[in-house]
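Chemist: Build the 3D model from these lines:
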Amino acid sequence: MASAVTGAALTLPAVGVAQQASAAPWLCLASEADIYAAAPARVNGDPGDLLACRQVTLPGFSDIRMKAWKVRYVSTDVKGAKTVATGFVAVPEAAWTKGGSRPVVTFHPGSSGLGPQCAFSKQMAGAYVDHYEGPNVAEFLKAGFAVAATDGAGYIDGQVHRYMVGHSAGNALLDIARTSRQIPGGSLRSDGKVGIAGYSEGGQAALWAAQLAASYAPELKVAGAAAGGVPGDLKVTAQRLNGGLFAGFAADALVGHNAAYPAMPFDELMNDEGAKAVEDAKKLCLFGTLGRFLGARVENLTKDKLTVDQIWQLRGPDGTWGELADRSKLGVDIGTPGSAATYKIGFPVFQYRGVLEEIIPTETEDATRAAYCKAGINTTWNQGYPGEHLTTDWLAAGDVTRFLGDRFEGKPVAGNC
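Modeler: Predicted coordinates:
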């Protein structure tokens, strides 16, 4: 996966995507720089509109014959404004033989780190740093599914990844499913079924996409969603992570929320060490972040030695930090299509975690599953994988693929609430 992207890319003219974000490409001739260029002052087009594409190879999947493209597309931020997101689309060359159009799995990776070099699409296309999701993508492709993998919002020039901001992640995940059908000369069709998948950060994104699908992307034929290792309540998760071995995830979440809500008090709260820590977080990928913030406590990074609970109470133009964290809490105001709930889910959901989970508090994973069951959503639950957080992602890959494959084929599932 460390090998470079093969082949030379043709460059768009100077009037390219960075300046005119609304012009759909006729061919996938964007340069690498075009894909990740800064967003224009005004982003035109509808959510999911393809803005630029570039055909690439994915070195980690050399045993699977496919076509793949990096994509730049329109998405929506937490305030409903149009923004730019990136990712990749991969389509197996072998014919789809199970009836209907080829389905697509819209996929959000687990935590990558905030540095621009950490974008999932960059790592899978050869600029490998330390990502671990390749085996999961390979399972989908070997099953014949297309994969539309988002980087999530904020991996373009001049921005920071909106780490753990639920609505933003869910929107980006649904939008890239739309984008996958627009690639010039591509074979994916609008009547193809869609599966939603992700683990850890990607698991939160997957369930937000599931909750938003009916209202945000009603034209997508979502057949099912699979989400594992889900940090369903950011307050519970941050409290557990602060000062521990995995405090880097809490650091990224704070910086990611500041990127999503820049008017909220943040930089002015930091002491010199905190200011340096924020800048470091914006440059590092996953393992670098975990090493940098090993044992870090937010109290030591703020001028007034603020605790996590005190930060939640701080108010700004968008509310308190606690209220903003609660906006990403999963399982709130959800229901079936016939209910009066804000978020309606009319397809089966698979949720899972490992027996040895050591990063995400198991009480929030369990509570998310319980909320889905209470709402009457068809939920299959597996808490028996014999792994800790990272290995459970791989241990469950076959079950996730089979679960989505059965949904694509229209097979019923009763759930086990």
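Chemist: Only C-alpha atoms from now on, for both contacts and neighbour counts.
Modeler: Noted.
Chemist: Just the strands from the stretch 251-400 of the chain, written as ranges.
Modeler: Secondary structure of the stretch 251-400 of the chain (DSSP state E, counting those that start in this stretch): strands located at 315-316, 319-320, 334-335, 343-344, 349-354, 379-385.
Chemist: Let me know which of those strands is the nearest to Ala85.
Modeler: Nearest to Ala85 among the strands of the stretch 251-400 of the chain is strand 343-344 (23.4 Å), distances taken as C-alpha to C-alpha.
Chemist: same for the closest one, what does it pack against?
Modeler: Packing contacts for strand 343-344, counted by 3 or more C-alpha pairs under 8 Å, 6 or more residues apart in numbering; DSSP states H and E, involve helix 201-216, strand 334-335.
Chemist: Just name the most buried of these.
Modeler: A comparison of the helices and strands packed on strand 343-344 by mean neighbour count, using mean count of other C-alpha atoms under 10 Å, puts helix 201-216 on top with a mean of 26.
Chemist: Can you show me the helices along this protein?
Modeler: Counting by DSSP state H, one finds helices in the chain at the ranges 32-35, 120-124, 134-142, 166-180, 201-216, 234-241, 247-260, 272-281, 286-292, 308-313, 321-326, 362-374, 389-395, 397-408.
Chemist: Check the protein and tell me which residue is nearest its centre.
Modeler: With distances taken as C-alpha atoms, centre = their mean, the chain has His108 as the residue nearest its mean C-alpha position (3.4 Å).
Chemist: With adjacent residues omitted, what lies nearest to it?
Modeler: Closest residue to His108 in three dimensions, ignoring its sequence neighbours and counting by C-alpha to C-alpha, 6 or more residues apart in numbering: Gly202, at 4.6 Å.
Chemist: returning to what we had before: mean neighbour count, the helices of the chain: which tops it?
Modeler: Mean neighbour count (mean count of other C-alpha under 10 Å) peaks for helix 166-180 among those, with a mean of 29.
Chemist: I'd like the structure of this one too, to check against the first:
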Amino acid sequence: MATDYAPNAQGVHPYIIGEGEARSALDSVRAAKHIPELTLGDQAVVWGHSQGGHAALWTGIAGQAYAPDVKIAGVAAIAPASNMVEIMVLHGGDSSGARLGPYLATAYSQYFPDVTFDDAVRPEAREIARKIAGLCQFDPRDIPTLEKLTKDLNGAPVLVDPAGGAFGQRLRENAPNGQIPVPLLIAQGTTDVVVFPEVNDDYVKERCSAGQSVAYWKVPGQDHGGIVAPDSPLGGPLFTWTRDRFAGRPQAPGCDEEMIGQT
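Modeler: A predicted model of the protein is given here:
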């Protein structure tokens, strides 16, 4: 099952807001157990890609405290947005930064009382940023408008400073830096230009230094979308890893890096 982040969903969308994402994911598992047509087991394995990867990591972090009734057997985060400060600094004023920045500024200003949209976004970008924040980059109807608005920014960054002020502090607080007490897999495409490989290289090193066991899979030649495409070489190994978690097979302790799909 997956959380409902459709445009008509009620409430504030917790975009890259860890606790909110985790609660949404865990509540979706609880809700599914009340559907009489379904017969579900006691365990769950969490998958997530991009923002969903960030949500998956936070679900692993918060799961025991928020939903001890949901037995998480493993967490797989694929190209997770593990450090949004670093991601936004690397993007600067490129097209991805132009889209991600307004989404972040909107969500954080709605969710956190000490963050305002106007403080997070440069004055000359605010009008365009508000328009971008109301569009979906995955909706074909919105894509032409998004492309035009992005060009109108002329390559200038949307955000004042991803690392500065209350906004930067809240971004750092929502980095998934807690311990995950179940087997953890992180997969990253080597040609990803949305969540850059160095972001998760750094994240894995930091978490391993903090004592977290991690299986880190790199997928050569795969970009941000390709790594989860139907023909991705990640698919087979990921299903095998997931079956192992449901079967209760242990994951090797420590940190291990592996190339997937390399010939």
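Chemist: and the gap between the aligned residue in structure 2 for the residue nearest to His108 of structure 1 and Val89 of structure 2?
Modeler: Under the alignment defined by TM-score structural alignment, Gly202 of structure 1 corresponds to Gly52 in structure 2. Taking C-alpha to C-alpha, to the nearest Å as the measure, Gly52 of structure 2 falls 21 Å from Val89 of structure 2.
Chemist: what do you get for Glu257 of structure 2?
Modeler: The span separating Glu257 of structure 2 from Val89 of structure 2 equals 26 Å under the rule C-alpha to C-alpha.
Chemist: quick revisit: the residue nearest to the centre of structure 1 against Gly152, yeah?
Modeler: Yes. Counting by C-alpha atoms under 8 Å, His108 of structure 1 touches Gly152, with 7.1 Å between them.
Chemist: intersection of neighbour lists for those two?
Modeler: Leu173 (C-alpha atoms under 8 Å, 6 or more residues apart in numbering).
Chemist: So what does Phe112 of structure 2 match up with in structure 1?
Modeler: In structure 1, the position corresponding to Phe112 of structure 2 is occupied by Tyr261, as judged by TM-score structural alignment.
Chemist: How about Cys208 of structure 2?
Modeler: With TM-score structural alignment defining the correspondence, Cys208 of structure 2 maps onto Cys373 in structure 1.
Chemist: how about the nearest residue to that match, chain neighbours excluded?
Modeler: In this structure, Cys373 of structure 1 finds its nearest non-sequential neighbour in Cys417, 5.6 Å apart by C-alpha to C-alpha, 6+ apart.
Chemist: ok, now how distant is that neighbour from Gln351 of structure 1?
Modeler: Using C-alpha to C-alpha, one gets 11 Å for the distance from Cys417 of structure 1 to Gln351 of structure 1.
Chemist: Need the residues touching each of the two.
Modeler: Residues within reach of Cys417 of structure 1 and of Gln351 at once, by C-alpha under 8 Å, 6+ apart, are Thr379, Thr380, Trp381.
Chemist: measure the first one to Arg407 of structure 1 for me?
Modeler: Between Thr379 of structure 1 and Arg407 of structure 1 the distance, using C-alpha to C-alpha, works out to 13 Å.
Chemist: What of Gly295 of structure 1?
Modeler: Using C-alpha to C-alpha, Gly295 of structure 1 is found at 42 Å from Arg407 of structure 1.
Chemist: on contacts alone, who are the packing partners of the one helix or strand Lys148 of structure 2 maps to?
Modeler: Using DSSP states H and E, the element containing Lys148 of structure 2 is helix 143-152. With contacts taken as 3+ C-alpha pairs under 8 Å, 6+ apart, helix 143-152 of structure 2 sits against helix 95-111, helix 126-133.
Chemist: mean offset of the shortest one relative to structure 1 (after superposition)
Modeler: Averaged over the aligned pairs, helix 126-133 of structure 2 sits 2.6 Å from structure 1 after superposition, using mean C-alpha distance after the TM-score superposition for structure 1.
Chemist: what residues does that helix touch?
Modeler: If you take C-alpha under 8 Å, 6+ apart as the criterion, helix 126-133 of structure 2 is touched by 98-99, 101-103, 106, 118, 121, 146, 149, 152-153, 158.
Chemist: where along the stretch 51-200 of structure 1 do the strands fall?
Modeler: Listed in chain order, the strands of the stretch 51-200 of structure 1 (DSSP E, counting those that start in this stretch) span 66-76, 82-92, 104-108, 146-153, 193-199.
Chemist: What residues in structure 2 pair up with the shortest one?
Modeler: Meaning strand 104-108 of structure 1. Under TM-score structural alignment, there's no match for strand 104-108 of structure 1.
Chemist: Report all helices and strands that that strand contacts.
Modeler: Secondary-structure packing of strand 104-108 of structure 1 (3+ C-alpha pairs under 8 Å, 6+ apart): strand 146-153, helix 166-180, strand 193-199, helix 201-216.
Chemist: can you put the ones you listed in CSV and add distance to Asp280 of structure 1?
Modeler: Shown next, in CSV, are these (distance: least, C-alpha to C-alpha, whole Å):
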stretch, distance to Asp280 of structure 1
strand 146-153, 19
helix 166-180, 23
strand 193-199, 25
helix 201-216, 20
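Chemist: For Arg327 of structure 1, which of those is the nearest?
Modeler: The minimum distance between Arg327 of structure 1 and these falls on helix 166-180, with 7.6 Å, by C-alpha to C-alpha.
Chemist: okay, the helices of structure 1 in TSV with distance to Thr76 of structure 1 next?
Modeler: Supplementary listing: the helices of structure 1 in TSV, determined by distance: least, C-alpha to C-alpha, whole Å:
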stretch	distance to Thr76 of structure 1
helix 32-35	17
helix 120-124	19
helix 134-142	25
helix 166-180	6
helix 201-216	10
helix 234-241	21
helix 247-260	11
helix 272-281	24
helix 286-292	25
helix 308-313	25
helix 321-326	17
helix 362-374	25
helix 389-395	28
helix 397-408	26
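Chemist: Specify the stretch among those helices that is closest to Arg189 of structure 1.
Modeler: Closest approach to Arg189 of structure 1 among the helices of structure 1 (C-alpha to C-alpha): helix 166-180, 8.8 Å.
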